[in-house]
Structures are given as C-alpha cells and as structure tokens.
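Engineer: Coordinates for the following, if possible.
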Amino acid sequence: MKKDSDMEMRALLAVVASLLILLAFNTWYAKRYAPSTSPKSRPQASSPARKEARPETPLPLKERRSSPSPSLLRVEVLPVETELFSAQMTEAGGRFLSFRLKNYREDKGPKAPLVELVSAPKQGLPIEVYPAGHPELAVRPVKGEPRALRLTDAERGKILFRPQGTSPLSLERVFSFSAKSYLFHLEVKVTNPGEKPVQDRLLFRIVGAPFSRSTRYVFKGPAYMDGKKLEEIKLKKPGSFREYAGPVSWVAYEDAYFILALLPEDRKGPWRLTFRRLERDTDEVILWSPEFTLSPGASKTFRLAAYFGPKRMEDLKAVGRGLPKALHFGFFDPVAKPLLWCLKFFHRYVGNYGLAIILLTFLVRIIFWPLNHLSYKSMKKMQEIQPIIQRLREKYQDDPQRLQQELMQVYRTYKINPFSGCLPMLIQIPVFFALYKVLLQAIELRHAPFWAWIDDLSAPDRLPVGFDIPYLHGLPVLTILMGISMYVQQKLSPTSLDPTQARLMLIMPVFFTVLFVNFPSGLVLYWLTNNLLSIVQQVMINKLHAR
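Structural biologist: Now for the predicted structure:
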C-alpha cells in the first residue's frame, strides 16, 4: 500500500470514519438502553443522593400487581372526556383505568386504536395515592362526584373522590381538568380520624411500560428533574432499585414520544423518589412526600400537577417547570432542536414533513455552499496535478519521508489544501446524526406521510410488490434511488488516476445503500436530496472550469 493518499482517499476515509461513528453510536445506544438479561450486569453507579437500597416502608399490595379482584370489578367507572383525551376513572382508589389520547394512534391509519397511557394495568393504575403505613388505601373504595365529566372549548371541571367507611387515615382526592390541556391537578387531603397522633408519608405511584412501538436506541423508563438537570434512571433487570432524595421539579415514566409526569407544587420537599423494575420494560415510580404528623382530627393537603400526554415541545413549554427538557436528543441536542424548529417552520407553509425535509436540505446546502464550492475546486485541482503526484510516488517510493515533503511542496505551489475535500462531509456529520435523532424522537414526525408509498417518515421506506422479499418485506425504492444518486455524484466528481482508489469509491454507493436500507425514510430522503444538490453543484463547477 502506498504511504500517501490523494484527496479522494482522504474523502473515502472520512466517509468510512463517519459510518464507523454511526455504527458505534447505534451499538452504544443499544447497549445503553436495552434491558440486560445477564445476572452479572454492571452495578449502577452510586451517588450521595441516589443509591441502591430497599424501601423503608411497604409498597402497595401484591394483589394490585395481578388481575383485578372481583371486588374491584364491581366499583363504578367515571368517564372523563376533554378535547385531547378520553379517560376512565375507577372508584377503587380514584385511579385511571384508561387514558387515551385522541390525537395519536398506535399505528398508521384512521382506524388504528388510540394511544393508551395506562400501559401496565396489571402492575398498577395511575395515580395510586396512599400513606406509606397503609398501602391498602390505594384501592379502598371511594365515591366520585360528578359521575361523568365532559369538557369542551375553555371549560374546566373537577371530580371529587370522597372516602367511604372507616380507616386509619382518610384520603379525599380532587382531580381538576381543562378541556384543552394534557395537564391536570391533583389535591389530596389527608385527615386523621383517630384518637392518637399519626406520623406518616404520602406516596404517589405510577407504573409505566412503553406506550408505543419505538426503536431500541431511544430511552424508555423513569426520569426526573431535580431543578437543574435531567436524570434518566436505567434499570436493567427485574428487581433493580434506585433511590433519590432532594428537590424535585418533576418525576415521570417516559418513552420516545409520550410521558406520564408528576409535578409537586412544593419543589423543595424534601421529596424522596424510588424506582423499581417490576418486569421487562415495566417500571415503578413512587414520589414520597415529606414526613408529616397529624394530631387527632387534624388534616394536611398535598397538591401536585400531572402531565399525561405527548412529548411535544409546545405542550411541554406550556407546563414549564423544566418539563421541556424531557424532549432532548442527547449529545446532538444543540443541533437537533434547531433542525426540529426549522422542520416545523417549513411544515407550517408546505403542510408536509417530507417537503419540509427537502427544504431543510436546501437550507443546509446553502449554508455550506461556499465551503462545498471550495472543496470541489480543490478536488478539481488535485485531479490536474495527479500526473505530478504519480511521478513523485514513483521517484520516492523507497523514501516515504522525502515523498511527503515533496507532496507538501506541490500543494503549496498550486495552492491546494489537501484536507479541504473532507471538510464538507465532516461538518455535515452532526447534522446527519441530529436529524437521525429527530426522526426517532420528534412526535411531529411519528407516522408523518410524505408521498405515495412513503407513509411514515420515521420508518424505513418499503414499496409493496405483491410478494415477500426476505428480510425487507417490500422494495426500498427511495434507498435504491439514493444509492444511484451517490453513484452519479461519484462519476461526476474529480477522480484520481489510481484505479484501486476509483474502484473503492464505486463500492461506496452499494455500501451506503445496504447501510441505509433500515434507516428512517426521512433520513434517506435527506441524503438523496443532498446528493442531488451535490450533483447540481458539481455540474456547475465543471462547466465553469471548462470555460
């Protein structure tokens, strides 16, 4: 192998490096978020505020983690209807039996079921509220008034659940809803009906499992914000337990697109959080109130808000309290959020996210046009001096150091930067990865159609052909077009006289086509459009150079 390489080999290495980064990135995310089945999984890192431990007080009754008992099936169900969701609340503890989002469906198509946020009913219904010393009160029958709640326009309404019978502590729950918000409020009044003082904590429990089908590369599980930073709790195997004590802005269970979040009114607390993996992809989140003491006949009221809905930035910002940080794109967040903003901006005018991606590609190309132009000119000059470089290689093939010195002298003489051809691709790598993350996590692009067979930009493109294609289940037409465009782009680009390098560059379109076959169609559309614009720019440069 030759000791030195010309501009095309450097560009090839840049492409390969970017692909290796992409593959490493995917592997890292898969290992980071996929549940572990090994009993020797790495222990969780400990910190002063969060440690491996067992809860000091009992958790809810085991029967609420299995099929409902007959007594629970006989209680009344109260419907709650707003413009955004349709819910059902049970008088067995004033919990949600169902919480369906009217604007989101589990799959493509108008007949697909609505997204259900009560995703693990056998493990527990949200929001379970009970004293730590009396977990049975989480399912104690209560009386709800009114018997149904239907809100439209700007209406607001409440459902009051009054305790029935006698118990060591009396819990009165009030849920307040708004017709046009996923945010609702919960007020719990704890009363001591006994003759002795009672010391206890109030627990708010939710259980979550993924609400929708999403890639394994996106985090799914408990998360909280302590007022400054976001923490994602990665529980691996059933029984894994984590704990935190301190200020809490919000605590939640989330997946790629949806979130169940609790927001205590008093952020400082001191609050305590416990997280437990109950089974594969099912986690328990408990918010523990500060400890309180009630004398006989005394009462204390706890207030918190809850957000059950999509991780849509406009809705999260309307809530505030740091909840917008629930929508984040990891390392590429500083690039991904401006890209998402641009996509939504273009969508307002064209009404199609596929067209918005095309316009975004135009914008990126315009921004990098001067740099790309400089790169293409440099590659053209490199092509012109290939005979000189070839003679130097033959002359100094046994003296690599002298060869390098002579090559650098040639570059200086002809005013060529040997690295300029790599810069456009290297600079666009963050844009590529950021758009990849946006397509995986932005709910606006979930099930977003483009044209013809491309009915979901967040999924791979597949054209049904009437028969099964092994491993593909359809023809990836857009991906094939992308590979063809890359081949045309390579044929138009300046090439060296080295046949080995030329053959390597011709392999790249095939490699990219195979790599992209299971990528989101929106990402393939971006790359295809980028290739077409590169072809146009290269043709323009070739014509200018020919004059």
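Engineer: contacts, neighbours, all on C-alpha from now
Structural biologist: OK.
Engineer: which residues touch K31?
Structural biologist: Contacts for K31 (C-alpha atoms under 8 Å, 6 or more residues apart in numbering) come out as none.
Engineer: what's the distance between it and I388?
Structural biologist: Applying C-alpha to C-alpha, to the nearest Å, the value for K31 to I388 is 49 Å.
Engineer: And for L263?
Structural biologist: In this view, L263 and I388 are 70 Å apart by C-alpha to C-alpha.
Engineer: ok, the two, which is more surrounded?
Structural biologist: Using other C-alpha atoms under 10 Å as the criterion, L263 and I388 rank with L263 on top: 26 against 12.
Engineer: Wait, that one touches L304, no?
Structural biologist: Yes - with contacts counted by C-alpha atoms under 8 Å, L263 reaches L304, the gap being 5.5 Å.
Engineer: how many other residues sit next to K543?
Structural biologist: 10.
Engineer: What strand or helix carries it?
Structural biologist: Using DSSP states H and E, K543 falls within helix 521-546.
Engineer: And that helix, what's buried?
Structural biologist: Residues 521-535, 537-538, 542 are the ones in helix 521-546 that count as buried (16 or more other C-alpha atoms under 10 Å).
Engineer: One more sequence to fold, the one below, so I can look at both together:
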Amino acid sequence: MDNKRFILALALSFAVFVGWQMLFPQPTPQSNNAANTEQASSEKASGNPLMSDAQKAVDAPSAQDFVPTAGKSVVVDTPLFTASFNTSGGIMERFVLKKYKEGIKPGSPQVDLVGGKSVPKGPMGIIIGRKGAETHTWLHGEWAYDGPETITIGEDGKAVLILRGRAAGFDIERRLTFHADSYLITEDLTLLNLEKTGTEASVAFTAAAKSMSAEDDNYNPTRVAWLSDDGRNEEDNREDLQTEGVSASGGLQWAAIESNYFIMSILPGSPEASLYASVQDGIFRMAVDQSETFMPGVNKTLTASYFVGPCDRGILDTMPNDLGQAVNFGFFDPLAKPMLIALVFLYKYVGNYGVAIIILTILIKILFWPLSQKSYKSMNKMKQLQPMVQKLREKYGDDKQRLNQETMALYKTYKVNPASGCLPMLVQIPVFFGLYKALLGAIELRHAPFIEYLPGTDMIWLADLSAKDPFYITPLIMGATMFLQQKMTPATGDPTQQKIMLLMPVVFTFLFLQFPAGLVVYWLMNNVLSIGQQWFTMRKTRNTTNEA
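Structural biologist: Alright, predicted model coming up:
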C-alpha cells in the first residue's frame, strides 16, 4: 500500500462519511405507524396517545364539588428560564431560555423552545386513554387554579405549580415543581377514579416543540431520540417521522426532541412506559404513556420529569435516568467527549474558543509528532525510489502482475516498507473523526466568536464558530493549504491516480464551504502544521543527504 493510495482512501472515506450522514441517517430499530395516527381514526385510542382528541374524545363527568375556573396564563420565572403555562390543563405555552439567543445580532430574541405553533399540540399536556376512547385533558376537561399569575423563584429557591381538573371520569391534580438552579421540572400526577368500579387506563405525558434547527440543516438536524433496553436510538428523517413515526418500549429511560444544542425531554417514572413520536404539521410531538389500574375512590400518583434546556453535557450528566446519553457523538463518542473536555479546559485560560481550537490542534499534533515523522520519512524514501519505479512501469506496464512483483522486490532490496508511511497515519484517523464530531455538535461553539470582525472592516466575520464562514475565506485558504500539501507529497502511483489526488483539495473545499467555522479552523490549522512538519522533515533529509 503506497502513501498516495492511502491518502486517497482516507479522503474518499471522509467524503463518504460526511455524505452518508447527510443522505442516509441511521435507521431506528422500531417504527410504528400508530405514531402518526392523528390522520388514522380507525386505530384504537389505547394504541397511540397522539391521536386527535377531536376524533376520540369522551365527555367529562358533570361537576359536583369541583368548581372550574377560566383558563389563564401563569408565568414561572427562574434565573435560567421563563415559562408560561395555561391553567386549562397545564400545557406549556412558551419556554424561554435566558442564557441563549436566536442569533448573534444585537436585539436578537432569546430562544423559545416551544414556539406558538406547538401550543395547539399540547406540550406538557396529559392524555388519558380509557374505554376505547382518548381524552386530551387540556381540550376536554374542566380545570381550576387559585394561585398567583406570576411565580418568581429566586436564587436557590423552588416553587410548586398546582393545577386541579376533572376529565375522563377522573379527578386530576398536577403538581409541577421548579428549581432555581435546574432546567428539570418534576411532576406528581394524582388521579382519582370517580366511577364505582375499577378500570384500566393509559396515561400519557406529552411534549411538543417547533423544529430546533433549519429543516435543511444536515449538520444539526432536529430529531427524536430515546434510551431504552435496546440502547440509545434516534430518528432524524422528517419524512419517516411524518409518515410512520417511531415507537419504543421496554425499560424506557427517557425520550427527547433534540438538536445539537437544545433538548425537550420526558423522563418517565415507570420502567413500563412506552414512547410514541411523530412530526405533525411541522411540529415534533411525542407521548410517553403507561397503563395502570385505578380502583374506585382511591388516589394513585404517577411521576415523570421534563428537562427543557441546553444540551450542556455537564448539566445533563447530573440528571436522572441517564439523561447524559442524550448527547452522543455516535461511534466516536468515547474520543469526542474527552476532546471537548480538553477544549473547555483550554477556553478557561484563553477566553476564546477559536484560540482554544488552535491550541488543541497543536497539542494533538505534538502528541502524534513521532508517528507523523515516521510517515513523512517513509514518504521521502519512497520518493527517492520513484525514478526506479517509473522505469519498471515503462518496462512492465502491460504486465500488472510482473510489475507488482518487481516493485515489491525493489522495495525489499532498499529495505523500504510501503505500509510504514500508512500505519502511523492510520492511528490518527479515529482521533480526527472524534474531533470532527465533537466540533460539529458542541454547544460551547454556538455563538462563540473567534475573530468577530473582518480585519480592517466593520463586517461581521467569524462571530459564531457553529455557523459557516459568511465570506468563505477560511475554507478557501484551507483548500489552498491542502493543495500545497499535495504538491509537497512525493508523487507516487500512476498518472491517473495523481490527477485524482490533485482534485481532492477541490472536493474538500466544496464540502467545507458549509461546515461550521470551528471545524474549518481546526482543519486549516492542522494543514498548516502538517505543511510545517513536512517541510522540516524534507529539509532535514536534504541536509543529511548533502552531508553524506
């Protein structure tokens, strides 16, 4: 295996790696047409808690000692977020993150993870399935609330929002607990069976959210993810979510609507819970339900939690139900997360994530310096043999088998191992892909500036390392450095192969035009360091040869 072929294989592997993720997202092991049955009224209500309540509603029992009140908005204000809930069922009308903005321009609004179009889908609503019918309690129920319209939680404080209602033959009490220092909302849902006989019923905790990223954003797709006995799974194909949806059961730990940067999740209190999720009218929906037996006149309390906030690994790792696995970088996760830890560590000292990326790239280069040196020395040895290899091609060009035999004999005579230049580089591939995945999905880089303005102008440039370079300067320079690397690398292989190699900088430049700037900065810096190391090795070899 010569070095040119290896580099070609590596380049093509990278192109396939990126292209495959864009065109063929990882399939989920389970899918269920019932997850989108809002258009399929023939399904039984107990089969899917996301079915339209207008299709399968039951009338609430007449009020006796329960006195309903008109629905109104209650605002819960904490140091981390401001959330609004409608007292008619407790659905979440908005959830605004105080520490995150939609864009980098002055006056950009804070991130609202709900969005107005999601409200009719009942985020954080309760659905009860009973006697072959299904009740969306926020639509077909009576509710009462006698607390304040604004609940303000100071530092280290907590508060409880209590809503009482009646629907589907149950008295309902929802107790939502908020903490000043957490994005986690815990719920105690108490149901009282008003009928004279026991009954089986399914109870679903729901979530609904607008897309958390652009629909065509292949590097940051909004998706449905979950953790169960089958491990962590996700689905980001919107067409599949619209037409088939997904379902999961068996040790369900959590289910989430998430992007690279934000998450809305449900953590059930029962291991017997099941997930149904879909995309309806452009809104991501999911319901986590469980079946229970309710005896007459006996209260039964079910529990669940909701985490609505940033995909901050440090925060998620402290959450119950192993929610830390919501942030996952796939096959390279074991490498990506340590690199992000190192990146955050460096940032604490330099105060700029662009500079931190450069320092991390230098450290990685130093770590692999001996391996790279071995590879470059092997390349130089191969280069010295190229005139002889060319003569063999001219002599045995029509006999490929003989050409290979003579070439290998030549390498053996001069004690050159063609693979010795490839193997050191092979070790570095997992590290590269791990850092690639890390920089692609780290919330730390969202709106993190490097060089905020184009030097000498007032034009915003690398003000957001999670977004592409608006002027394409860094990807073009990266392509130029890659081309220079190709010219410096010994020309091995046949002429056709050499021409293909010269096209690779063009292909990579095209790919990197849309990449997040943080990733381009890493690759550009890595190219510059590689050019410097290659030049140093070539110069040292030339001086040694001249002295000899």
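Engineer: Kindly provide the TM-score of these chains.
Structural biologist: Once superposed, the chains reach a TM-score of 0.83 (TM-score structural alignment, normalised by the length of structure 1), with 507 aligned residues with a C-alpha RMSD of 3.2 Å.
Engineer: Identify the residues contacting the aligned partner of M225 of structure 1 in structure 2.
Structural biologist: Applying TM-score structural alignment, one finds that M225 of structure 1 aligns to L227 in structure 2. Contact analysis of L227 of structure 2 by C-alpha under 8 Å, 6+ apart lists 233, 252-255, 325.
Engineer: Checking L227 of structure 2 next. Helix, strand or coil?
Structural biologist: Counting by DSSP: H, G, I helix; E, B strand; the rest coil, the backbone at L227 of structure 2 sits in strand.
Engineer: got it, and L262 of structure 1?
Structural biologist: Quick answer, by three-state DSSP: L262 of structure 1 is strand.
Engineer: That one: what's it in contact with?
Structural biologist: 250-252, 304-307.
Engineer: May I ask which helix or strand encompasses A201 of structure 2?
Structural biologist: Taking DSSP H and E as the definition, A201 of structure 2 sits inside strand 199-209.
Engineer: Can you state the mean residue-to-residue distance of that strand versus structure 1?
Structural biologist: Mean deviation of strand 199-209 of structure 2 relative to structure 1 after superposition (mean C-alpha distance after the TM-score superposition for structure 1): 2.2 Å.
Engineer: In structure 2, what residue corresponds to A546 of structure 1?
Structural biologist: Under the alignment (TM-score structural alignment), A546 of structure 1 pairs with R542 of structure 2.
Engineer: can you check R147 of structure 1 too?
Structural biologist: Under the alignment (TM-score structural alignment), R147 of structure 1 maps onto E149 of structure 2.
Engineer: just the strands in the stretch 351-500 of structure 2 please.
Structural biologist: Applying DSSP state E, counting those that start in this stretch to the stretch 351-500 of structure 2 gives strands spanning 451-453, 460-462.
Engineer: Please identify the deepest-packed of these.
Structural biologist: For those, the largest average neighbour count (mean count of other C-alpha atoms under 10 Å) is found in strand 460-462, namely a mean of 22.
Engineer: circling back to that earlier point, turn the contacts of L262 of structure 1 into CSV, columns for neighbour count.
Structural biologist: CSV is the format used below for the contacts of L262 of structure 1 (neighbours: other C-alpha atoms under 10 Å):
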residue, neighbour count
W250, 26
V251, 26
A252, 28
L304, 17
A305, 18
A306, 21
Y307, 23
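Engineer: For those residues, work out which two are farthest apart.
Structural biologist: Pairwise distances across the contacts of L262 of structure 1 (C-alpha to C-alpha) peak at 13.0 Å, for the pair A252 and L304.
Engineer: Quick one: residues contacting E406 of structure 2.
Structural biologist: Here E406 of structure 2 is in contact with L392 (C-alpha under 8 Å, 6+ apart).
Engineer: next one: D107 of structure 1
Structural biologist: Going by C-alpha under 8 Å, 6+ apart, D107 of structure 1 touches 113, 447.
Engineer: So the corresponding residue of structure 2 for it, which state does it fall into?
Structural biologist: Aligned counterpart of D107 of structure 1 in structure 2: G103 (TM-score structural alignment). When classified by three-state DSSP, G103 of structure 2 comes out as coil.
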